[in-house]
Every structure is written in structure tokens, then in C-alpha cells.
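Student: the following comprises the amino acid sequence and a computationally predicted model.
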Amino acid sequence: MSADSLLDALDPEQRAVATALTGPVCVLAGAGTGKTRAITHRIAYGVRTGVYRPASVLAVTFTARAAGEMRVRLRDLGAGGVQARTFHAAALRQLGHFWPRVVGGAPPRLVEAKATLVAEAGRRVGVSVDRVSVRDLAAEIEWAKVSLVTAEDYERAAAAVRRPTPAGQDAQAVARLLTAYEDVKTERGVIDFEDVLLLLAAMLAQRGEVADEVRAQYRHFVVDEYQDVSPLQQYLLEQWLGGRHDVCVVGDPSQTIYSFAGASPHHLLTFTTRHPRAQVVRLVRDYRSTPQVVGLANRVLHATRRPGDPAPLHLVAQQPDGPQVRFTAYDDDDAEAAGIAARAARLVAAGVPASEIAVLYRTNVQSEAFEQALAAAGVGYQVRGGERFFARRDVRDALVLLRGGARSADPDVPLGQTVRDILTSVGWAPQPPAARGAARERWDAMQALVGLADDLVAARGGATLTDLVAELDDRASAQHAPTVDGVTLASLHAAKGLEWDAVFLAGLSDGLLPISLAQTEAAVAEERRLLYVGVTRARRHLELSYAAARTPGSRAARARSRFLTGLWPGEEGGRGAVRRGSAPADPAVLERLRQWRARVADERGVAAFRVLPDVALEAVAAAMPTQPADLRYVQGLGPTRLREYGDDLLRVVADEGAPGSREAVRTNLE
């Protein structure tokens, strides 16, 4: 592939990014606009044209998964020697390289969890901590460190941003805890993830020979998701650059959803001030979602704008029309979970893969109801943020078998068949187990490995088992798990950077979104951006819902999210299809009911609504009654209509050709 041919697959704006190889470049990229394609093609084009040496490029992003995906794309584009890492991974590698020379000996041990250190620090300063408060205090320590806030400055800094103190502690107590935490780490000879960045940045700032060596190695920088950089990450980036301007940053201020963790769009918004000669490119062509989804996203997005805020990007849909966005009001949380599970099951039956469906919510505690409802509906699921795929015992066992098989695999047997033969001994079979539970979860994991083997063959026709093992090792190091065939359950924060064919945004009531903890104007604005991120995860099907009550039979005390004002159908500016009830209407059943009503109306010479109003048809198609008693509680059906049409409605719902026993229906209804 020639250098110029790399540009053929890009639109004009993406091509502008790819050909801007030197100097400061700022890419403002809306959701679904192909930013990863643009920046990976930029790097590959620079390598192909000889402007870049692969080893001189450092691309950094925020998640191991994103970094792994970037490496795969770069390899496929012929730029496999480029370093694509998270901030922490890149810094840890450099720190480990220079520590023996600068400090002497091996670097301190890196602790992955702060809990025991925070608990010890709390005991030393008289701060009572339990399991929940330890987690909250650890998060506060992380915020202070990535925000470059010292213990001495904590009270002032927290007050300046109106940051609530965690775990019921006052600011002075948290400041004392910050000091004690650092003391505990020093005594134990360990460092945390924030220390990796702090220590490397300090080393580069204070040791000229180290800074010179790093800057001679890395000449070109790319920073993805730049709206999420913290002050600490920005400081490290500045040390890497050393006053140079050869950096390309990519981000979208409207997708800033991690301010609570120290992320700030300030650096993206002020990039042209720090780099006056920067070239700015805006990516607004949305290749991900239908016009219906993009239209809602734009309306949510523009509603976030406050006086003085920069104008948000206005996305332009590139996909053909799709179904209307659906809005559903449920009576309670159980009804919402059951309704969404039923809709997911219908989508799967209609050909949408379960792995291309997601249910997104504001807090992780909301997942349990959806897990139970999906299991009851016979739909597989996976909870994002649960046990990591490569940490599972059955996956580790499978990898051992695959590595052993790679040494003796028959080269004449196709890779897919070889993998299937090997994994049969650890739970794979051509068909999944009928029931949910541990056996089905194990099968789902094995099927994900089988699917990855098939994908590898499709991408590289001569791929071998050795190639698959190497791919799995790369993915394990980056925690880039293969796709498991099940509906994804995830918080809105965990969904960032992902996309699905169908997305259900659940629990959209005030107190959940925006969450009740959002007390400041800035915090509420970030909650609205979280809704925007959720909307833009959907490619084709999008459904928004809320429940009026928490439990069946309890008072309907919840109000629909204020973010949906003007968006909900029936309100000024609202578009889409609205449903009311315990489940959304089945489209096929609803169409049959409408055809039946039209025939009855024609026979009687009356208007269709005189037979049954639309609300009654929709309620029947949502309730899916199977026996006469089910019709008693359907909205819009009174006793007269039940006696007159009850058996016909049951017959139409069941899609039966022969009429039922009208007398039997009347008897049961009475």
C-alpha cells in the first residue's frame, strides 16, 4: 500500500488531520466521527512518507483497551513499531528504565490498590474508615495528586471548586490523611499509580540528561481523549515536549465526564493559546449513528451550553434513516427491567446479536435488576466492570491449552477448527447450554475465543494457532477482551469509548440523572454531558426510559430527568415514539392489531378509533396477553369492549387464524 493510498479511505477533514504531520495540531472530534481512524492514518502516513521514524512517535490515551486497539490498527497500517500506550504505561516503562541510573537499585514496588494504605493512614490520624469510606478516601487522594494539590493546599483547593469532602470528613481531616498516606507509602517502600507520573515528571524536570535522552527518542506526540487530561498528565506531557510543539491532541469538550477524578477540558480549550500556530480541524461527520440518534444527541448537546461556553460541535449524520428513538415511562424499576429485557429479547429474535445490545445506567447498583430480568427472559448478558476476562480461571486454563496446542498443531487443519477442538475440553460446544449460570458463562467465554480465532482468519487468511496465542497475549497485557455474546450491562461512565447497535438508557429520573450528589451548576452540566455520551453510544436502536416508583405498588414519587425536558415526545421540541406501561409495544403485534381494527371499523362503518383507541392497541401489544384474565388490566379497555373484542384481541396477539370462543372469554372476564 502506497502512502497516498492510505488517504483514500478518509473524508476531507480526516485527510486534513492525516496530512498535518508537523507542528501543533488540535482535532476537535465529535462522537462517531472517526477520530481513531484519522490519527492512526496520520501516524501511518507520516511513517510511510519518511517524516516519522516509527520509534520516534509516542501515542498516549487513557485506557489499556484504547491503546491496544490503536496498536492493532497501526500494525495493520504498516506502522507496528509505533509506541501506543496509556499515560501510566508509558511513564512506568520510562521510570523503570532510568531509575537504576538516577536513583540506584530497582524502582519501588507499585501497589495497585490503595485500600490497606488508606486504612493505615486513617488509623494514624484518627479518621474512622470502613470499606465504603476507604474507597471514597482513596478516590479523594487520587484527585488531589492528579490535580497537583498538596496536603497543605487541599482545604483551599477543595473549597475553590466547591468539592464535597468524602466519607463525612471535614477538609482538615482529609488534609491530615493525605500527609499520613504519603508517610505510610514511604515507610513501606511502595509507590502508587499517581507516583509513577509524578516521579517521572520530576526526574525529567530535574535531570537534564534524562530529559535530553527521552526527547531525543520521542519527537512526535499524539494525545487521544485530550479533554480528559489531568493537570498531572498535562505537566508530564510538557516535560516530554520540552518546549517543542510537535504534538497532535484529539478530544471533544462535550464528552468531559471525569471531572470528579481530576480531568479537565481546560487544556483542550486553551490549546491554541499555548500553541498560537496550531492547526485546528473539526470532525463532525458522524459515521456511527442514524439521523434519529444524531438528532437527539445534538439537542442534548446544545442544551448543555451555558453563557460563555464555547459552541459545541454539531454532528452531521452520515448513516441512512433508522427507527425512531423510543421513550418509555414505566411504573416501577421491576417493570422497567422486565420491559427492557423483553425488548432486548425481541431484538435478538429479529437478528441483532446480543453482543450488540447494551443497557446503560448511572450507578452500578442498578445492574442487579437487569441481570435478573435478562436471566428470566433467557437472554445472556455480561456486566462490564466485573471480573476481568483474562483474570477468569476458565480463560486462563484455556490459554494454557492453546499455548500447548500451538507447539503441535497440524498446519493443514484450519485455525478455527483447531481452536474448537482444543476448547471442547474446557466447556465449548457447538450450541450453548440451555440454562444460565456458571456453565453458560464459561461457554460464553470460550465462544469469545472461538470468535476471535475466526476474526483473525478473516483478517489474515494464513493465521496460525501461534498467531492467535500472540494476539491473546497482546490483548491480555492491554486488558482488551474479545467480545462475549451477551447483552452488555454497564454504567454510563464505563460505556465511554464503546458503541452498540442497540442501546437502552435506563433510570432517567431526577436523582439518578442528574445524580443527587450533583449540587453545583458545573456538576449538573457534567451529568448532562453523561447523557450525551450515552445517546451517542447507539448506532441504530435507542430507547430512553425511567420508572416512576422504585418498587411495585409504592408511591410514584420520581420525576422524569430534567434533561429530557423538551426532548420527550408530546413536549415542545420533543420527537420520537413514547410508550407507557410495563413493557414497550411489540411492533409486529401492534401492526396486526391495527389491521384487525381497520377490518372491524370497515365492517361496521365507523371510524377506527371508535373500535379501540391507539392507546389501547399499544397497551395490548405491550402486555402481550395470553389468557382472558390478562386483559382486565390493560389500559383503554373497559368491560364493554372486553366482552366485545376480548377473544379477537387474544387471537390477534397469538397470531391465530381461527376465532376463539367468545363465550369462554366473556365467562372468564366476568
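Tutor: Great, that's in hand.

Student: use CA for all of it now, contacts and neighbours both
Tutor: OK.

Student: give me the neighbour count for the nearest residue to residue 23 once chain neighbours are set aside.
Tutor: Nearest in space to residue 23, with sequence neighbours left out and distances taken as Cα to Cα, 6 or more residues apart in numbering, is residue 246 at 4.6 Å. Residues within reach of residue 246, counting by other Cα atoms under 10 Å, total 16.

Student: pasting the second one now:
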Amino acid sequence: MNDQPESILESLDEAQREAAGALDGPVRIVAGAGAGKTRTITRRIAYACARGDWDPARTLAVTFSVKAAQEMRSRIADLGVDGVTAATFHSAALHQLNRVWADVTEAPFPDLVSDNRALIAGAYRRATGSDAEDPLALRDLEAEINWTKVSLISPADYARVTAATHRQPPAGLDAQRMADLIGAYEADKTARNQIDFNDILLMVCHLLEDPELKDAAAVIRRRIGWLTVDEYQDVSPLQHRLMRLWTGDGSNRNVCVVGDAAQTIYSFAGATSYYLRSFGEEFGPLAADVTLNVDYRSTAAVVRYANRVLAASPERAGYIRLTSGREGTGARVTQMRYATDMDEARGVAQRFRRFVDRGAKPSQCAVLTRINAQQGMVGAALREAGLSYRVRTDAGWQAQSLDVESLKVDPSGGAVTISTIHAAKGLEFPHVCIVGCSEGLMPFGSPAPGDALEEERRLMYVGVTRAEDTLQLSFADSKDGYGGASRVPCRFLQR
């Protein structure tokens, strides 16, 4: 343990220190982009444990990615505190299931299916009488099944809910056929004693809710004395239900949530900022309600641009207005217009080539795209410019690199990142280019005012706030320069 707990808080600013020092009762931390969110919550946890107010063995911090959980654990350990559990929702729940399984049933523990495409294909065949041969259709069906689970929608309720929300089922199916497919998928999975990732959360919820399993529920709850939920703007109804059950439906008030409504970009997958915004009503009275709005990551020029993206939103009153914690204004945010997509890709590649020639590392540069399909052309242009790169799609990393020795590229400099904006959330780079900033692509599908447009606006905001030092936004007039309607700049660009 740290012999001087107060030293843990020394490097925090006033708002961060207020948040980190609020150790008892419900706490909400609204943390803007670059505002030191992880720094604040890890120091809050370490400080409470170092003081002896919290037992590390009963302290749980949950977040949304394995990488973020590892970063939390590492930072807390570096502050002299061991034994804290930092994990994803799914990992934490799986450990809880394993801990009590033998006490609640003699049945073997189900097999966790990491790739359920074969199950979905079989369910499609049973529901429609034909084969699902399109891998994109299978991906969309998987996403829809996941959405129903995290939204707590049963197969019996699916048709009613989609009709009420005007949601279109995937793969050309009508709502009843999709409901039949979901039912067939669940039946097949159960018959094989298999579970998918969201079943883990559902099973723990059931265990904690069933009055006949109260002893097992008590075992789980005893190990959660203090709970921190990161990225709370992205929790789904299922994750929120699990969090409530972990706390005994609010009887344990030692819970801290951290998030930013302006960075809610996974609504299509069931995420909602409703729980972050209503936390005060749900858990109040709050012991502390702190806003971190100083962005230490981005220059004033980038922060000003980000604020202007949100300023046109009808929901702007619910968003943080950032200020930059860096000195000076920084380089002007540039907007570029190119004739074709290939011209745009080459222009971005040459921009990064100049940065690297002046001493920047390729790993300090990132090209952000709205969709995966934009990435191939960008990679080709980077190859032409002699730059190594790696691709981060919505499905994860793909290794893409050149023979660095023959190109005389310093291996320590890494590679340029090509990423969708969704996949770049949580990352930051000194130099960022956002490509494809034209109507129809950004915002995707040119949605009318409403929830879909707001999601796209927030996505642009997240993309902009990935930039530390320089930011360029660009679009091309056409795909290949051979006719077709000329594109127009996206509505989020500043004129």
C-alpha cells in the first residue's frame, strides 16, 4: 500500500481531485474527451484503498474493452495498490458464474461459443427453409440477435417492438420470421449446452434475481463492496440491469459511474446515454456530481472545432463544452476538397509522408473512416508513399505492413493507423485525418433530423477529438472522376 495516500491526488486538477476524493455514496463523473477520465478514476480507487476506506478484494471496476481493463489494472498497481478487480462486464460476470456454478447445479458448465455463425446459419435454415450463404447477412443477423439480448427483448416481443420503433429486421426478413430465427437459435444453443457472450450476463442476472438462489447471489454481492462503471454512456439495458443487481437494486450505494453523453456512438448496438443522464434521479441523492471539461489532449483549435460540431445539435444542452488545457492555439484545423477518392487518399498519404520526413513517427498518424470499405484505397496510397500501416476495422485489427527494412523505415516508428471512427474510440494521435466528409457518408445515409443524425454528429465529434496536434477533414467530389452526381460537403464541416 502507498504510505502517503494524499500523494496519489497531488497531480490532479481541482475538478479531478474533487471526483477522486469523493469516496462514499453514489458519484457521477461526467468526463469530456481528453479530460483525464482514466487518470481520475484509477487514482480515486487507489486513494480509497490506500487510505483503508475500501478493501481492494471487494473493489470492482468494469469497462468495455479488455485493453481498457488492463490499463486500469496497470495504473492502479503502479500507484501501489494490488488486488482490485478491473474487468469487462462479460469477464467479471463469467468469473462470478464460475465461482458459484457448482453450488447451484450439478449440470456441466455450458460451452462458451465464440463464433456462432454456424448456429445462426442453422437457425436461418430452420426459419426460412433456405441457406444463408452471404457472410454479410450472417453478420447482420448476429448483430440483430445481440441487439435483442442486450435490449432485453424476447423473441415473443420482437415483432411488437420492431413495429413500434420502425426497426427493419436484417437480411430481408420480416419481423415474425426474424423472431422465429431467434427462437430457433436459442433452442439449438440450449440443446447443445452452449452459451454466447450475452448469455453470460443474462445468466448472472437470473442468478441474482431468483429468490431460490439467494445464497449464491449473496456470495457474488459480498465481493462487490465498491463498484465503478466506466463508459457509462454506452451501457445497454442488460448491462444496466446487471449493474443494478450487483448493487442489490441500489441497496449498496457505493457506486461511481463515469461517462460523456456526447460520446455515445453505439446506439445501434443497444447502448444508451439515458442511464448516465438519469443517474441522479435513479441513485440520488448523489454524494458528488462532477464534470471534467478540460481537454488536456487536444489543442485549442481542435477543441474549438469539436465544440462547434455539437453546437448545432438540438441536444447541445446535454453535452459538455470543452476547454483546452494546452498552451497556445495550435495549428488551424484544415478542410480539403479533392476531385476523386484516390486523389483524397493520396493527398492524405503525402501529408503524412511530409510529417514523417520532418521527424514524426508513422505511429503518430491516423486516418479515420466512417466505414470499413474506405480503408483499402487509403492503404494503397500509404503503400505508394512508402509508409507502413495497420488497419483497425469495426471487427478489430488487421495486420497490414510492408517490408520495413527494404523501405528503410525505422521499425521503432511503428505504422500509420487506418481505423473506423467507431474502432478509434478511446485512442488518440498527434496527427489525424478524417476522410470521406461528404453527405451520405458522413453522416452515413444522410438521415433526417432525429436520433440517427444525432448519433452521426456524436461520431464526428469523437473523430475530431482523437486529434492531439493537427486535424484535417476532407472529401472528394466523386468516386472516380467519370461522371455521376457531384458530392457535397457534410453538414458537420465548419464553413
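Tutor: Cool, the structure landed. Model, not experiment: these values are computed from the prediction.

Student: what lines up with the residue nearest to residue 23 of structure 1 in structure 2?
Tutor: Counting by TM-score structural alignment, residue 246 of structure 1 corresponds to residue 254 in structure 2.

Student: for residue 190 of structure 2, see how far away that match is.
Tutor: Between residue 254 of structure 2 and residue 190 of structure 2 the distance is 36 Å, computed by Cα to Cα, to the nearest Å.

Student: repeat for residue 471 of structure 2
Tutor: Using Cα to Cα, which is the criterion applied here, residue 471 of structure 2 is 50 Å from residue 190 of structure 2.

Student: higher neighbour count, the two?
Tutor: For residue 471 of structure 2 and residue 190, the more surrounded residue by other Cα under 10 Å is residue 471, and the numbers stand at 27 against 12.

Student: in which helix or strand would I find the more buried one?
Tutor: Using DSSP states H and E, the element containing residue 471 of structure 2 is strand 467-478.

Student: quick check: the match of residue 246 of structure 1 touching residue 25?
Tutor: Yes - using Cα atoms under 8 Å, residue 254 of structure 2 is in contact with residue 25, at 4.7 Å.

Student: where does residue 50 of structure 2 fall, secondary structure wise?
Tutor: Taking DSSP H and E as the definition, one finds residue 50 of structure 2 inside helix 37-51.

Student: against structure 1, where does the very next helix or strand once past that helix fall?
Tutor: With elements assigned by DSSP H and E, the helix or strand that comes after helix 37-51 of structure 2 is strand 59-63. Structural correspondence for strand 59-63 of structure 2: residues 57-61 of structure 1, per TM-score structural alignment.

Student: can you list contacts of the matching stretch?
Tutor: When contacts are taken as Cα atoms under 8 Å, 6 or more residues apart in numbering, the neighbours of stretch 57-61 of structure 1 outside the stretch itself are 43, 67, 82-87, 90, 218-225.

Student: sec struct for residue 390 of structure 2, please.
Tutor: Applying DSSP: H, G, I helix; E, B strand; the rest coil to residue 390 of structure 2 yields a three-state assignment of strand.

Student: what's the match for it in structure 1?
Tutor: Residue pairing (TM-score structural alignment): residue 390 of structure 2 is matched to residue 382 of structure 1.

Student: for residue 227 of structure 2, same thing?
Tutor: Residue 227 of structure 2 maps onto residue 221 in structure 1 when the alignment is built from TM-score structural alignment.

Student: where do the helices sit along the stretch 301-450 of structure 2?
Tutor: Listed in chain order, the helices of the stretch 301-450 of structure 2 (DSSP state H, counting those that start in this stretch) span 341-357, 375-384, 421-424.

Student: which one of those lies closest to residue 51 of structure 2?
Tutor: Shortest separation from residue 51 of structure 2 across these is recorded for helix 421-424, at 36.0 Å, computed as Cα to Cα.

Student: sorry, back to before: could you give the angle of the helix holding residue 50 of structure 2 to strand 59-63?
Tutor: Going by axes from the mean of the first three to the mean of the last three Cα atoms, to 10 degrees, helix 37-51 of structure 2 is angled at 170 degrees with respect to strand 59-63.

Student: helix 37-51 of structure 2 against structure 1, how far on average?
Tutor: Once the two models are superposed, helix 37-51 of structure 2 sits on average 0.4 Å from its counterpart in structure 1 (mean Cα distance after the TM-score superposition for structure 1).

Student: which residues does that helix contact?
Tutor: Applying Cα under 8 Å, 6+ apart, the set of residues contacting helix 37-51 of structure 2 from outside is 1-6, 8-9, 12, 16-17, 19-23, 31, 54-56, 72, 75-76, 79-81, 258, 292.

Student: and those residues, which are buried?
Tutor: 5, 8-9, 12, 16-17, 19-23, 31, 54-56, 72, 75-76, 79-81, 258, 292 (16 or more other Cα atoms under 10 Å).

Student: quick revisit: check contacts around the match of residue 390 of structure 2.
Tutor: Residues counted as contacts of residue 382 of structure 1 (Cα under 8 Å, 6+ apart) are 484, 486-489.

Student: of these, which belong to strands?
Tutor: By the criterion of DSSP state E, membership of these in strands covers 487-489.

Student: tell me who's in contact with the most centrally placed residue in structure 1.
Tutor: By Cα atoms, centre = their mean, the mean C-alpha position of structure 1 lies nearest to residue 495, the distance being 1.1 Å. By Cα under 8 Å, 6+ apart, residue 495 of structure 1 lies in contact with 360, 534, 537.

Student: so it versus residue 92 of structure 1, what's the distance?
Tutor: Between residue 495 of structure 1 and residue 92 of structure 1 the computed distance is 26 Å (Cα to Cα).

Student: what of residue 476 of structure 1?
Tutor: Look at residue 476 of structure 1 and residue 92 of structure 1: by Cα to Cα, they are 18 Å apart.
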